[in-house]
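*Asks:* Predicted model, plus sequence, below.
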Amino acid sequence: LTLGIKAARHEVVVLTTGNTRILSDKWLRLMARHFGQGKEVVIGYAAPVAAIDPDSEEAVKEPWKRLHAFDTVRTAVEYLSWGLAGRPYRATCHNLAYRRSVFFRNKGFSRTLHLKYGDDDMFVNEVASGANTVVEISQGAIVEVPEMQPQPAHKVSKLRYGYTAGKLRTWSRVFFGSCSLAWWIFTGCCIGLALVGLPSLVPLIAASVLYLSLTLILAFAWRSTSRALHSRSLLITVPWFMTFEPIYNLWYRIKGFIKRGSNLSWS
């Protein structure tokens, strides 16, 4: 990457990868248009998609497919929404653009030469700000990354990001972690209301109505978001995944800590 950026003849570089599928002939124009407005970094989105036979053994792992789709969208919502709010902190190597002057001013990837992965996240975390960065998520600017083995690919990606996430400068993990905590508290309060009110059915009905109302709002909002990000549309499974996602993330954090040496270039 460093050699390619040095060899580039013009100021703006747009980065993608060899396995990325460009969906629109407007992609380059949409990613590059912001540089004329004084921006220095443009963060795009890349949607992972399965490039396998739908009848294969890999494709029929339905529960994992849904869980990984949920986790992928939630991760994207986290960093894209934070960027849209003026606090960019990470990006994807499949869809990213910036000025060469920013790259050289930051001394390139000099701070991450000890890492095998995460150079895109760490670089954007170092140079991006609300003033010089914009998030481009129009449909024509979204690209897809086909995966022949989507489930193993998701696991590897999560382990890699889990290692570099702790090194990123951001409050997003605290904010979205508090959202997960709020969901657990809300669920616990509904269960507690239903149990404390027994044998009367009025508290049980009230708790059920409250829980169902919020669940439906979240589920339909999530469905719209998933479709916009080219992911699998989820509905009734969203509350289940929201409840157990902190446990899922904790498991990968422990697993990533055990295998942390695999992320270092010297290992």
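*Replies:* Arrived safely, thanks for sending.
*Asks:* CA only for contacts and neighbour counts going forward, please
*Replies:* Fine.
*Asks:* secondary structure class for the nearest residue to residue 190 once chain neighbours are set aside?
*Replies:* Distance criterion C-alpha to C-alpha, 6 or more residues apart in numbering; nearest residue to residue 190, sequence neighbours excluded, is residue 207 at 5.0 Å. When classified by DSSP: H, G, I helix; E, B strand; the rest coil, residue 207 comes out as helix.
*Asks:* residues contacting residue 207?
*Replies:* By C-alpha atoms under 8 Å, 6 or more residues apart in numbering, residue 207 lies in contact with 190, 191, 193, 194.
*Asks:* out of those, who's nearest residue 258?
*Replies:* residue 191 (36.1 Å; C-alpha to C-alpha).
*Asks:* Number of residues surrounding residue 258?
*Replies:* 10 (other C-alpha atoms under 10 Å).
*Asks:* any idea how far it is from residue 116?
*Replies:* 17 Å (C-alpha to C-alpha, to the nearest Å).
*Asks:* Check residue 75 too.
*Replies:* Applying C-alpha to C-alpha to residue 75 and residue 116 gives a distance of 21 Å.
*Asks:* that older thread, can you pick out the ones from the contacts of residue 207 that are in strands?
*Replies:* Judged by DSSP state E, the contacts of residue 207 include no members of strands.
*Asks:* would you turn the residues you listed into JSON lines with neighbour count and distance to residue 100?
*Replies:* Shown next, in JSON lines, are the contacts of residue 207 (neighbours: other C-alpha atoms under 10 Å; distance: C-alpha to C-alpha, whole Å):
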{"residue": "190", "neighbour count": "19", "distance to residue 100": "54"}
{"residue": "191", "neighbour count": "16", "distance to residue 100": "55"}
{"residue": "193", "neighbour count": "17", "distance to residue 100": "58"}
{"residue": "194", "neighbour count": "20", "distance to residue 100": "60"}
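*Asks:* Show me what secondary structure element comes after the helix or strand where residue 75 lies.
*Replies:* Residue 75 belongs to helix 62-84 when assigned by DSSP states H and E. Beyond helix 62-84 in the direction of the C-terminus, DSSP H and E gives the next helix or strand as strand 96-99.
*Asks:* The structure to be compared is supplied as follows:
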Amino acid sequence: MCWCIFAGNSGSTAMTDIYLYILLSSTGILFIYWILGWTKIGLYRKAAQTTAQPVSIIVCAHNELHNLKLLIPKLLQQDHPDFEIIIVNDRSDDGTYDFMLETKSDRIKNVTVDQVHDHINTKKYAITLGIRAAKHDVLLFTDADCMPYSDQWIQEMTNGFTDQTDFCIGVSQYTKTKGFLNRYIRYETLLTAINYSSWALAGNPYMAVGRNLAYRKSSFLEHKGFNKFQHITGGDDDLLINQFANKKNTQVVLGADALTHSIPKTGWNTYFKQKLRHFSVSKYYSTKDKALLGLQSLSNLLYWLSLIILALQTNQYEIPLAVLGFRWIILMNLNFFTSKKIGDRMNSWLVPVLDLFYVLFVTITGTIAIFTKKVKWK
């Protein structure tokens, strides 16, 4: 029927038929990804309350004095009977060392990194020292510029642990502020969270974010930590999951009480560098995960290219507009319902604009990341 509309009204050419086929095929492929996210997150039910497990919270900080002054009180207020807070001061020169000495609490343990080692990435080295200092098997990670939404954060994130569980994947959003950049950051972060949480719920964990991630010290040591990718900048979270997490040993934790939020970038240049660092790690994913992510990205790109070409080549807009409307209706509903389930509801009215910008930004940044040999943490 689709071909008939074009043939009858505009003398459809063979190339037009090909573009239409690409448009409909890419829409079908993307629909599968969207439905996976919608159903898996929609059907998610959080684990029943379990006996509180002792937990070691690990935070690595490089010149994060201001943020530590905000974060540490929030962590100390957590409603959990048995936890310690390990602050790894990674070569800070902003007064962090003196502040930590003055911060009095039996729950806090200070670890200091004084030098850089050539054989291992600086952040991975800092994390490794924090893990070695931890006295508990369950480790819960966040960043210095993050905040838990609730005083139940520790309890919620550790509820997922059973005897078979080595990894608990949480979600972290960015604080809502004014401006298009912030709206885009929150939108992109939500789409990423939909991807990694729904895939993990489907039995294929491929990444996580270190702003809200828990795993066992025993599992980390058993797999020899970051040994396989210790020289790579980034990947202390997603490469660890990509290499060692599987359907049987991984749980996902969703909900407002399990959520953390971070301070977003305020400039396009700094945000671009952050995403470049994130995307540069994905080239080390497993072949299967690179293929699945590549298919998703390629389908997005081909969708827009074929849609634009069809709109320019023919006076018949029924099919392109119908497919575009279908896409935006799905994405607006996906955005609304999944963000609600995750615990940080987002408005959907800007999705059409954010969607187009997302495809452009991810395509450009991802392509540059493939050819970038080295990026820095701090």
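*Replies:* Yep, that arrived. Just so we're clear, the structure is a prediction, and the values are computed from it rather than from any experiment.
*Asks:* Could you tell me the TM-score of the two chains?
*Replies:* Here the TM-score for the pair of chains, by TM-score structural alignment, normalised by the length of structure 1, is 0.78; 248 aligned residues with a C-alpha RMSD of 3.0 Å.
*Asks:* re the thing from before, of the contacts of residue 207 of structure 1, which belong to helices?
*Replies:* Judged by DSSP state H, those include 190, 191, 193, 194 as members of helices.
*Asks:* So the last one sits against residue 203, correct?
*Replies:* It stands for residue 194 of structure 1. Yes. Counting by C-alpha atoms under 8 Å, residue 194 of structure 1 touches residue 203, with 5.3 Å between them.
*Asks:* Tell me which residue of structure 1 lines up with residue 96 of structure 2.
*Replies:* Using TM-score structural alignment, residue 96 of structure 2 has no partner in structure 1.
*Asks:* got it, and residue 296 of structure 2?
*Replies:* By TM-score structural alignment, residue 296 of structure 2 lines up with residue 176.
*Asks:* what about the residue nearest to that match when sequence neighbours are not counted, how many residues close to it?
*Replies:* With sequence-adjacent residues excluded and distances taken as C-alpha to C-alpha, 6+ apart, residue 176 of structure 1 is closest to residue 78, at 7.4 Å. Neighbour count of residue 78 of structure 1, defined by other C-alpha under 10 Å: 16.
*Asks:* Let me know whether residue 78 of structure 1 touches residue 174 as I believe.
*Replies:* No. Taking contacts as C-alpha under 8 Å, residue 78 of structure 1 lies outside contact range of residue 174: 10.9 Å.
*Asks:* okay, and the longest helix seen in structure 2 goes to which residues in structure 1?
*Replies:* In structure 2, taking DSSP H as the definition, the longest helix is helix 14-42. Across structure 1, nothing matches helix 14-42 of structure 2 (TM-score structural alignment).
*Asks:* okay if I get the ones in helices among the contacts of residue 207 of structure 1 as TSV plus distance to residue 134 of structure 1?
*Replies:* Below are these laid out as TSV (distance: C-alpha to C-alpha, whole Å):
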residue	distance to residue 134 of structure 1
190	40
191	42
193	45
194	46
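*Asks:* List just the nearest of the residues you listed to residue 104 of structure 1.
*Replies:* Distances from residue 104 of structure 1 to these, taken by C-alpha to C-alpha, are shortest for residue 190, at 54.3 Å.
*Asks:* Am I right that the closest one is in contact with residue 205?
*Replies:* No. Judged on C-alpha under 8 Å, residue 190 of structure 1 makes no contact with residue 205 at a distance of 10.1 Å.
*Asks:* Check which residues of stretch 62-71 of structure 1 are buried.
*Replies:* Neighbour counts using 16 or more other C-alpha atoms under 10 Å place 65, 66, 67, 68, 69, 70, 71 of stretch 62-71 of structure 1 among the buried residues.
*Asks:* meant to ask about stretch 187-203 of structure 1
*Replies:* Here stretch 187-203 of structure 1 shows 187, 190, 191, 193, 194, 203 as buried, counting by 16+ other C-alpha under 10 Å.
*Asks:* In space, what's closest to the first one - neighbours in sequence excluded?
*Replies:* In space, not counting the residues next to it along the chain, residue 187 of structure 1 is nearest to residue 211; the distance is 7.3 Å by C-alpha to C-alpha, 6+ apart.
*Asks:* So which residues of the stretch 1-150 of structure 1 form strands?
*Replies:* 12-15, 21-22, 41-43, 46-50, 96-99, 133-135, 143-147 (DSSP state E, counting those that start in this stretch).
*Asks:* Could you identify the helix or strand that succeeds the strand or helix carrying residue 89 of structure 2?
*Replies:* Residue 89 of structure 2 belongs to strand 83-90 when assigned by DSSP H and E. Following strand 83-90 of structure 2 in sequence order, the next helix or strand is helix 96-102 (DSSP H and E).
*Asks:* who touches residue 196 of structure 1 in this structure?
*Replies:* Contacts of residue 196 of structure 1 (C-alpha under 8 Å, 6+ apart): none.
*Asks:* Can you give the distance from stretch 272-284 of structure 2 to the centre of its chain?
*Replies:* Counting by C-alpha atoms, centre = their mean, to the nearest Å, stretch 272-284 of structure 2 is centred 12 Å from the centre of its parent chain.
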